[in-house]
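Chemist: fold the following.
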Amino acid sequence: MTWPIWQINAFTNRPFKGNPAAVCMPQSNGEDQRLQQIAIEMNLSETAFLYKKEMNTYHLRWFTISEEEELCGHATLAAAHVLWEEGDADRLHPIKFFTRSGLLEAYREGNDIRLDFPKEPITLCPIHPAIKKYYGSIIQAQGYNRLDHFLELSTEEDVLQFLPEEAIKHLTGRRGIIISSPSTRKHTDIVSRFFAPTEDPVTGSAHCAIGPYWAERIGRETLRAYQASSRGGTLHVVCHGKRVHLIGQAVTIWKGRLTV
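Modeler: Predicted coordinates for the structure are as follows:
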């Protein structure tokens, strides 16, 4: 038996940039162990599995190489890209994804894909003494949400030069660590990086946290964001009350069939 599978680079319009994700469409209900084995075999940060319920409606699951995820932005963007590029979804209507984080929707807007995700608000807390001692004045604030830890840094240069080892040592118990600051680059409002503990190229779900955080401080609902990993990625973030819209593009790297 074979299942169709794709590798997609999300939050970019260029091959070999953005965040790679695999998208697989099982032809039968795969056991969790089999899905986990496929994610390990793909060896990417995320592998998405799509199960069609009806036209433009799918059950969506995400697996890392070690476990099933609660929420993943770039693999959702990749999944929507595949469905529209392959003609499996009507471009004139949104795609509905039923997930562990509830109902998520994707909309086609020209070359862009708009994802409708839940807001993941950041709760501020005192800066950890070891973090404050090691990093000094570049740490402006610390917080957390249900998924991640968060550190606000003073400048974009601080974000670019940040060495995460000390933060990783002390900030545990959550998926990862988001660092972010206002950006000084042209056509960009905020910059970020994400460590879990290795660096993730572009993390859509992290922007469900830092988008609303910076929108409140900057005083604008729509922000242009850049994630400053070695691959780099760009997206627009639009805050709507308890929802966050992530807007980006994706490109197909390869497609084939997986023998299972």
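Chemist: from now on I want contacts and neighbour counts done on CA atoms only, so please keep to that.
Modeler: OK.
Chemist: give me the helices and strands touching the helix or strand containing V244, please.
Modeler: Assigned by DSSP states H and E, V244 belongs to strand 243-248. Packing partners of strand 243-248 (3 or more CA pairs under 8 Å, 6 or more residues apart in numbering; DSSP states H and E): strand 112-118, helix 207-218, strand 233-240.
Chemist: and for the shortest one, what's in contact with it?
Modeler: Applying CA atoms under 8 Å, 6 or more residues apart in numbering, the set of residues contacting strand 112-118 from outside is 77, 80-81, 104-108, 208, 242-249.
Chemist: gap between the two ends of stretch 181-198?
Modeler: 20 Å (CA to CA, to the nearest Å).
Chemist: helices of the chain, start to end?
Modeler: Secondary structure of the chain by DSSP state H: the helices cover 32-42, 73-85, 129-135, 156-161, 165-170, 207-218.
Chemist: M25 against I5, yeah?
Modeler: Yes - using CA atoms under 8 Å, M25 is in contact with I5, at 6.5 Å.
Chemist: still on that earlier bit, of the helices of the chain, which stretch is the most buried?
Modeler: Each of the helices of the chain was scored by mean neighbour count; the highest is helix 73-85, a mean of 25, by mean count of other CA atoms under 10 Å.
Chemist: show me what that helix is packed against.
Modeler: strand 2-10, strand 19-24, strand 47-54, strand 112-118, strand 250-259.
Chemist: can you list those in CSV and add distance to T172 and mean neighbour count?
Modeler: Listed next are the helices and strands packed on helix 73-85 as CSV, based on distance: least, CA to CA, whole Å; neighbours: other CA atoms under 10 Å:
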stretch, distance to T172, mean neighbour count
strand 2-10, 27, 22
strand 19-24, 24, 27
strand 47-54, 24, 20
strand 112-118, 23, 23
strand 250-259, 32, 16
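Chemist: here is a second sequence; please produce its structure as well for comparison:
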Amino acid sequence: MQLTIHQIDAFTNELFKGNYAAVIDLDNWLDNELMLKIGAENNVSETAFTCRQTDGSFAIRWFSPLMEIDFCGHATLAAAFVLCEQYNLSQIRFQADAVGQLMINKNDDGSFAMTFPKQAPFVTTEIPSELFAGLSIQPVKVLKNKQAYFAIYESEQDILNLKTDSNLLKTLAPLDVVATAPSAKYDFISRYFWPANGGDEDYVTGSIHTGLAPYWAQQLVKKTLSAYQASSRGGHMQCEVSEHSVTLTGYAVRYMQGTIYL
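Modeler: The predicted model follows:
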């Protein structure tokens, strides 16, 4: 069996920036164990598998090198890039078990607008000591949603200077950690650490912006925000917050197309 594989840089319009994802469009689902092995072999932060449905939508699943995950924004953007090109579409409707329906529209300028369920963080009094011990700079407050702990800082320089202890943050599983602060150039910046579920630091994380954008929309009293994830590769997106959803808009570029031999 041969499968076509695409590698796409997401949340960027430049090669070698943003976050890379692998995309494999299938006629029928593979065995779960095989998809896990492919995700590990690809060794990118996520591999997205898609499968076209009879109603014209696409089922989508995401695999990190370690496990299947519930939701991945940048690999969804990468998949939309591939499928719009492959099927000559300007709109993609994805179906995912954990997050339901995801609508992706390709804009005239080549960017993609992705509407996701809002996952705003909430105040929590149950903050593990390992979280504070795993961060070199202490946050001013900590929030939480079903994906991660939100370490809130006052200064973007704190985000840039922050160091982490992955062994300690790994004990927070199944939750990851996002550090965020307001920014002079953007509305807010962030960094995302996920040693329990994929790797030490993710380059650009679309899914966590469904929580970051609502938080900063409330803090800054804005519905449209500019966001930058300050990883070593860096990635930028526009965020629009509505009552029940968050729309993330970003670009993607192709790095590679190849063949997997099974």
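Chemist: in CSV: the helices and strands packed on strand 243-248 of structure 1, plus distance to R174 of structure 1.
Modeler: As requested, these are exported to CSV (distance: least, CA to CA, whole Å):
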stretch, distance to R174 of structure 1
strand 112-118, 18
helix 207-218, 14
strand 233-240, 23
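Chemist: out of these, which comes closest to L153 of structure 1?
Modeler: Nearest of these to L153 of structure 1, taken as CA to CA: helix 207-218 at 12.3 Å.
Chemist: in contact with S232 of structure 2, which residues?
Modeler: Per CA under 8 Å, 6+ apart, neighbours of S232 of structure 2: Y203.
Chemist: show me what it aligns to in structure 1.
Modeler: Counting by TM-score structural alignment, S232 of structure 2 corresponds to S230 in structure 1.
Chemist: follow-up on the earlier one: between the helices and strands packed on helix 73-85 of structure 1, which gets nearest to S192 of structure 1?
Modeler: That would be strand 19-24 among the helices and strands packed on helix 73-85 of structure 1, by CA to CA, at 14.2 Å.
Chemist: tell me the angle of that closest one relative to helix 73-85?
Modeler: Going by axes from the mean of the first three to the mean of the last three CA atoms, to 10 degrees, strand 19-24 of structure 1 is angled at 50 degrees with respect to helix 73-85.
Chemist: what's the mean deviation for strand 19-24 of structure 1 versus structure 2?
Modeler: Superposed on structure 2, strand 19-24 of structure 1 shows a mean distance to its aligned partners of 0.3 Å (mean CA distance after the TM-score superposition for structure 1).
Chemist: how far does that strand sit from the chain's center?
Modeler: Centroid separation for strand 19-24 of structure 1 versus its chain: 12 Å, with CA atoms, centre = their mean, to the nearest Å.
Chemist: likewise stretch 28-35 of structure 2?
Modeler: So, by CA atoms, centre = their mean, the centroid of stretch 28-35 of structure 2 is 22 Å from its chain's centroid.
Chemist: what of stretch 221-230 of structure 2?
Modeler: Worked out by CA atoms, centre = their mean, stretch 221-230 of structure 2 lies 15 Å from the chain centre.
Chemist: re the thing from before, which of the helices of structure 1 sits closest to I122 of structure 1?
Modeler: Closest to I122 of structure 1 of those, according to CA to CA: helix 207-218, at 6.0 Å.
Chemist: start and end residues in structure 2 for the closest one, please.
Modeler: Counting by TM-score structural alignment, helix 207-218 of structure 1 sits on residues 209-220 of structure 2.
Chemist: repeat for stretch 243-252 of structure 1
Modeler: Counting by TM-score structural alignment, stretch 243-252 of structure 1 corresponds to 245-254 in structure 2.
Chemist: for the matching stretch, how far is the first residue from the last?
Modeler: Using CA to CA, one end of stretch 245-254 of structure 2 lies 28 Å from the other.
Chemist: residues of that stretch that come out buried?
Modeler: Judged by neighbour count (16 or more other CA atoms under 10 Å), stretch 245-254 of structure 2 contains these buried residues: 245-254.
Chemist: those residues into JSON lines, with extra columns for distance to H236 of structure 2?
Modeler: JSON lines is the format used below for the buried residues of stretch 245-254 of structure 2 (distance: CA to CA, whole Å):
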{"residue": "S245", "distance to H236 of structure 2": "19"}
{"residue": "V246", "distance to H236 of structure 2": "15"}
{"residue": "T247", "distance to H236 of structure 2": "14"}
{"residue": "L248", "distance to H236 of structure 2": "10"}
{"residue": "T249", "distance to H236 of structure 2": "9"}
{"residue": "G250", "distance to H236 of structure 2": "7"}
{"residue": "Y251", "distance to H236 of structure 2": "9"}
{"residue": "A252", "distance to H236 of structure 2": "11"}
{"residue": "V253", "distance to H236 of structure 2": "14"}
{"residue": "R254", "distance to H236 of structure 2": "17"}
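Chemist: farthest-apart pair in those residues, please.
Modeler: Using CA to CA, those span at most 27.8 Å, a distance reached by S245 and R254.
Chemist: please list all residues in contact with L131 of structure 2.
Modeler: L131 of structure 2 touches 168-169, 172, counting by CA under 8 Å, 6+ apart.
Chemist: ok, now how distant is it from L168 of structure 2?
Modeler: Noted for L131 of structure 2: a distance of 7 Å to L168 of structure 2, by CA to CA.
Chemist: same thing with T115 of structure 2?
Modeler: T115 of structure 2 sits 33 Å away from L168 of structure 2, going by CA to CA.
Chemist: for F194 of structure 1, find the nearest of the helices and strands packed on strand 243-248 of structure 1.
Modeler: Using CA to CA, these put helix 207-218 closest to F194 of structure 1, at 10.3 Å.
Chemist: how much does the closest one stray from structure 2?
Modeler: Mean deviation for helix 207-218 of structure 1: 0.4 Å (mean CA distance after the TM-score superposition for structure 1).
Chemist: then stretch 251-258 of structure 1?
Modeler: With mean CA distance after the TM-score superposition for structure 1, stretch 251-258 of structure 1 averages 0.8 Å from its match.
Chemist: show me the contacts for I152 of structure 2.
Modeler: Counted by CA under 8 Å, 6+ apart, I152 of structure 2 has contacts 139-143, 179-181.
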